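Visitor: here is a sequence together with a model predicted from it:
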Amino acid sequence: MAFLIFAIMGSPVAVAASAQPPATADRPGCAELARSDLSKLRDAPAIILSARLVKPAAGVPNYCEVKGYGWRNVEFRVRFPIERWNGKLVVFGTGGQAGSIDVDDPVIRDSRTGAALRKGYATAEHNGGHLSGGLDAQWSYDNESALLDYGFRAPHVAGLVAREIVRRAFNSPAVRVYYSGCSNGGREALQMAQKYPYEYDGIIAAAPSLFWSDQFVALGWAGRRFAGPNPVLNDAALRTLHAAVIAQCDHLDGRRDAILEDPRRCRPDLAKIACQAKAESGCLTQDQIRVAQEIYDGPRTPEGKVIASSSAMPGSELTWSTFSIVGPYSDSVMRFQTFTPPAGPDFVPDENQLADYVRRAGASDAIIAATNPDLRRFKANGGKLLSFMGWSDAIGGIAATIDYYRTVERLMGGRKDTQDFYRLFMIPGMNHCTGGDGAYDVDWLDILDAWVSRDVAPDVVRAVHPDADGKPVFSREIKPFVD
């Protein structure tokens, strides 16, 4: 513990307490927060290990950074601007298997906390309730309490602790509290709406990994088709495949921009790019065509029944090499999280047993999956939910996200009663969480805040494709998803 405290307190950007703005009778100074007793905080007893004033560069305002642990092993970091706090708090979700809070430097251009601090928000992050590498699930092996933290308790605890720290810092509670996350963080965001509907005024759930076992069965299956140094679909083949898909389907949305507005409308004829005679480039072999069609279709039974949904839509081909990374990650999830009791480190997935794996995953899905469509309490409390996902997100679970939205729509009584509080945006040409050939950069936090604070519903959002310096190259208007 002494080493941990030294590592946290010994940063060269920390400044002496005497350099901080003086405390007032009704507001403690930043360093004084380190002495705050949070041991009796309801549902989230915590200990603060450090509080320091940070003077960053790159236009980020001076902020106070508070670190500590909440029950049981939820590491948290809360930041808030020393001056001009806007009265609001945003809690950011994790990614992958979580395990760390040290992933976001506010001075980096694409930093989510930096952007929020510039707007005057207080921010909070957490580690998902454990310490680990981001793509290794072994931490959860026979560790049910940590799995509960990861599943839903850690973001709940982090939010409660952050609220209390901000309240003590400003002698006033936050007037709005938001949760924002992508991928696993998007799953956490949906868990907050489903399990803690009274805690957040607004939620951003991006590319949520909500159908847990289904998604990882599909990703592990796809990963095995890209394993090793010489996959059947190498980079050259993926470029050929993608070019053919765009050539065949780009016209379907009425604009030729090499981006598919709705790739579900695209049915590429791969026979048209089959190699003829002795051709070796600009075409696909029969093996390559077979694997490409398998990736589009996802794992199926010998009778053709879908086992788990593929997220690899036409137009996403240039991202498929990512399967070589998420495949081993998925195998780790299968070994240590999918089954009860866990399969263990020696488990090797058998492709003939995939349907059985999905059936056996009920216990872990009950903890981790975020599939409950009953958002009536969240809506009744005035909550607003923004969800978005890229049509070129080959790993995020497009079918699951759309199916979840449809299910909520049915339960809530129709589109109008759903879109009063929950809107899904599908982004053409966007990859997992960000990036891609399309226009994908949107200030979702501003949009959510306008909806919550001023009842300005997002009937359309303007997305921008930035260059390497962050300057806009082109834009696209995107409307909420309807089917």
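Guide: The structure has been received and is ready for your questions.

Visitor: from here on, contacts and neighbour counts on C-alpha atoms
Guide: Will do.

Visitor: which residues touch the most centrally placed residue in the chain?
Guide: The central residue of the chain, meaning the one whose C-alpha is nearest the mean C-alpha position (CA atoms, centre = their mean), is C182 at 1.5 Å. For C182, the contacting residues are 93-95, 205-208, 433, by CA atoms under 8 Å, 6 or more residues apart in numbering.

Visitor: need those in CSV (columns: neighbour count and secondary structure).
Guide: Shown next, in CSV, are those (neighbours: other CA atoms under 10 Å; DSSP: H, G, I helix; E, B strand; the rest coil):
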residue, neighbour count, secondary structure
G93, 28, coil
T94, 27, coil
G95, 21, coil
A205, 29, strand
A206, 29, strand
A207, 29, coil
P208, 29, coil
C433, 19, coil
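
Visitor: sorry, back to before: any idea how far the residue nearest to the centre of the chain is from G151?
Guide: C182 sits 15 Å away from G151, going by CA to CA, to the nearest Å.

Visitor: tell me the spacing between the residue lying closest to T319 once chain neighbours are set aside and T371.
Guide: Residue nearest to T319 in three dimensions, not counting chain neighbours: A394, with 6.8 Å by CA to CA, 6 or more residues apart in numbering. Separation of A394 from T371 (CA to CA) stands at 20 Å.

Visitor: put this next to the first one:
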Amino acid sequence: MAHRLIATTAVAAAAATLAGCSWMSSKPDSTPATAGATAPMRNVADTCRSLAGQIIEPGQIGASAKLASGPARIDSASWQSAAPIAVAERGPTPAALITPATPAYCKVLGQIAPVDLKAPPIQFQINLPAQWNGRSVQYGGGGFNGTLITGLGLLPAARFDQPAPLARGYVTYGTDSGHQTKPGEAPQAFALNDEAALNFFHASYKKVRDVAVAVMGQAYGRAPDKLYFVGSSEGGREGLMMAQRYPADFDGIFSRVPVLHWTGLQFAGARNGIATMDGGWIRPAQVKLVHEAVLAACDAADGVADGIVSDAAGCRGRFDVSRLRCQTSGGAPASDNCLSDAQVKAVQALHSPYRFPFTLANGLTDYPGWGVSGENTTSYGPTGGWLSWWLGKAPPAVPPAADNSIAWVYGAGALQYVYARDPKIDPRQVTPEKYAARVREVSALMDATNPDLSAFHARGGKLIVLENMADYAQSPYAGIGYVESVQARMGAGKTAEFLRLYTAPGVDHVGSGAPSQVDMLQALADWVEKGRAPAGLQLVEQAPKAPFTVQRARPLCEWPAWPRYQGSGDVNAAASFACTR
């Protein structure tokens, strides 16, 4: 893609629109993270309000990566009083039910001006705690972003009963990735602008990181000792992109259910939606039928029938959807007790790889099929299993409708806005063959599939990847395949020095269906700062109300191991299971 980013004159014009004074703080592109660690720390309560109106010059934003940028401006800086935890009765995800307690902190809101003045600014929020531990956490986004990530919520997979990073003394921050989704507008509409698209692909996260380091330097009088990035889904991809493109910027990264093979996911997701047209759409009662058939074939294989398929990879070989085919002829409609030919073919498409006719970035030629288990997960409303991610409330429409599945709305929209760059085109007409040059271009910019993490390893970085095995928003086998590619490139022994891959059986994309909660930030920090590699981690499932009782627990197993019941003991206790291959 020819990123026609307006050069010096546009930067000057952008700077002129952001009136205010400028400062020279620690330069994030050249100053080590530990620089200034011994300097006396300023009281952020005293410096907070003085941050408003400040300007960070373009030379401090993305310069080491040769990213063009306008200046950043602090629009407001306000002191926030401590607030207690709050729990909602309902929410779209487990984590959304909890608004964690916050300490007293300085809330900083600002924006980074674009170079192309037709592009939106990059909005950001930075939270500066009164009691700083010298560390920071950048939160990743989700979906197509377009909403400001505040950095105030729970981290992905976090336990409900443990403090959020800000309450632990971390500076936290997030961004909208350079665009704001507007009511009535497709979430992918921003991608028609080159700079907005590049910011979403990878540039905005680097730019905001640099701004955050500069703000920390101004607020506290020193740079952070350690920097962490934590994200899930799209945010998981962003974390991997930071390790691959900007390996010097973060000491530790936690990437949960990352949509790393983004190009493959969009085409495969659209393919899966098309498969449910013309009689292939599967009704809710039939989804339950498939779910129960998977459990009958695989649930007890781990030693206990408890509704969780622990050996999800092994179950792929034991479950055959064709056995649910209706014994009818002439294409008669399926009952709730069987599947028609079209429905069987739709499920087989979901389980099959999507193959490209040419090679994408980093040598990939296909996107892996989805696995089995968790088909009927609906623990937290419309965010689990097939009904949310793959099927929706009605068969796919052209153009996509509100009651369609997330996979169709996202995949079809990506094909229209990102690849064809034609909002009116029928997504069924957007094929890799017709748009080969653009597909390769986006893959090179967006897909976080580069297995060469040698620079990240050399700087001492640590990376933890967590895949949920009942995920239908993206295939967990994409992340598994990526880690295996790193092992092939760098060697299994060297990879083990800095990278861990864990899998959570029965858990869907957002954490529903089975034990899914673990304090991964602490595990990551201990590995980075104490050299203590993760060990003995457990997944728990907590009641989403105080006192957040643990209802079930499992050992968190490193791939390819999975938890097997040992034949005795409480089936809801992690101690009754052992990781096995």
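Guide: That came through, no problem. Values in this document were obtained by computation on a predicted structure and should not be read as measured data.

Visitor: aligned to Y228 of the second structure, what sits in the first structure?
Guide: Matched by TM-score structural alignment, Y228 of the second structure corresponds to Y178 in the first structure.

Visitor: shouldn't that match be within a strand?
Guide: Yes. According to DSSP: H, G, I helix; E, B strand; the rest coil, Y178 of the first structure belongs to a strand.

Visitor: contacts only, for it.
Guide: 89-91, 200-204.

Visitor: what number of residues lie near the closest residue to D104 of the first structure other than its chain neighbours?
Guide: Closest residue to D104 of the first structure in three dimensions, ignoring its sequence neighbours and counting by CA to CA, 6+ apart: S111, at 6.1 Å. For S111 of the first structure, the number of neighbouring residues by other CA atoms under 10 Å comes to 14.

Visitor: also N86 of the first structure?
Guide: By the criterion of other CA under 10 Å, N86 of the first structure has 16 neighbours.

Visitor: what lines up with it in the second structure?
Guide: Under the alignment (TM-score structural alignment), N86 of the first structure maps onto N133.

Visitor: can you pull the contacts of that match?
Guide: Counting by CA under 8 Å, 6+ apart, the residues that N133 of the second structure touches are 168-170.

Visitor: if we go to 7 Å?
Guide: Contact partners of N133 of the second structure, counting by CA atoms under 7 Å, 6 or more residues apart in numbering, are 169-170.

Visitor: for it, which three-state class applies?
Guide: Using three-state DSSP, the structure places N133 of the second structure in coil.

Visitor: how far away is it from N43 of the second structure?
Guide: Separation of N133 of the second structure from N43 of the second structure (CA to CA): 13 Å.

Visitor: same question for W370 of the second structure.
Guide: Looking at W370 of the second structure against N43 of the second structure, where the rule is CA to CA, the gap reads 51 Å.

Visitor: of the two, which one has the most company?
Guide: For the pair W370 of the second structure and N43, the greater number of neighbours falls to W370 (25 against 15), based on other CA under 10 Å.

Visitor: surely that one is within a helix?
Guide: No. Under three-state DSSP, W370 of the second structure falls outside any helix and is assigned coil.

Visitor: can you tell me what it aligns to in the first structure?
Guide: With TM-score structural alignment as the criterion, W370 of the second structure matches A312.

Visitor: for its match, give me its contacts.
Guide: The neighbours of A312 of the first structure, taking CA under 7 Å, 6+ apart as the test, are 295-296, 393-394.

Visitor: next one: L411 of the first structure
Guide: Neighbour list for L411 of the first structure: D374 [criterion: CA under 7 Å, 6+ apart].

Visitor: aligned partner of it in the second structure?
Guide: With the correspondence set by TM-score structural alignment, L411 of the first structure lines up against R489 in the second structure.

Visitor: what residues sit buried inside the helix or strand hosting its match?
Guide: Remark: R489 of the second structure resides in helix 476-490, with elements defined by DSSP states H and E. By neighbour count, and taking 16 or more other CA atoms under 10 Å as the criterion, the buried residues in helix 476-490 of the second structure are 476-480, 482-487, 489-490.

Visitor: roughly how far is it from the heart of the chain?
Guide: In terms of CA atoms, centre = their mean, to the nearest Å, the centre of helix 476-490 of the second structure is set 17 Å apart from its chain centre.

Visitor: how much does that helix stray from the first structure?
Guide: Between helix 476-490 of the second structure and the corresponding residues of the first structure, superposition yields a mean separation of 1.2 Å, by mean CA distance after the TM-score superposition for the first structure.

Visitor: and the strands in the stretch 351-483 of the first structure?
Guide: Per DSSP state E, counting those that start in this stretch, the stretch 351-483 of the first structure has strands spanning 384-390, 422-427, 461-466, 472-478. These are given in chain order.

Visitor: and those strands, which is most packed in?
Guide: Neighbour counts (mean count of other CA atoms under 10 Å) averaged over each of the strands of the stretch 351-483 of the first structure peak at strand 384-390, with a mean of 26.

Visitor: mean shift between that strand and the second structure?
Guide: Using mean CA distance after the TM-score superposition for the first structure, strand 384-390 of the first structure ends up 0.6 Å from its aligned counterpart in the second structure, as a mean over the superposed pairs.

Visitor: so that strand matches what in the second structure?
Guide: Applying TM-score structural alignment, one finds that strand 384-390 of the first structure aligns to the residue range 462-468 of the second structure.

Visitor: follow-up on the earlier one: and A394 and T371 of the first structure? which has more neighbours close in?
Guide: Taking other CA under 10 Å, A394 of the first structure and T371 do not tie; A394 has more neighbours (28 against 22).

Visitor: now for the more buried one: which residues touch it?
Guide: Listed by CA under 7 Å, 6+ apart, the contact partners of A394 of the first structure are 311-313, 316, 319-320.

Visitor: closest one to D437 of the first structure out of those residues, please.
Guide: Within the contacts of A394 of the first structure, the smallest distance to D437 of the first structure is 9.8 Å, found for S316 (CA to CA).

Visitor: count of neighbours near the closest one?
Guide: Residue crowding around S316 of the first structure was assessed by other CA under 10 Å; the count is 27.

Visitor: for it, give me its contacts.
Guide: For S316 of the first structure, the residues meeting the contact criterion (CA under 7 Å, 6+ apart) are 392-394.
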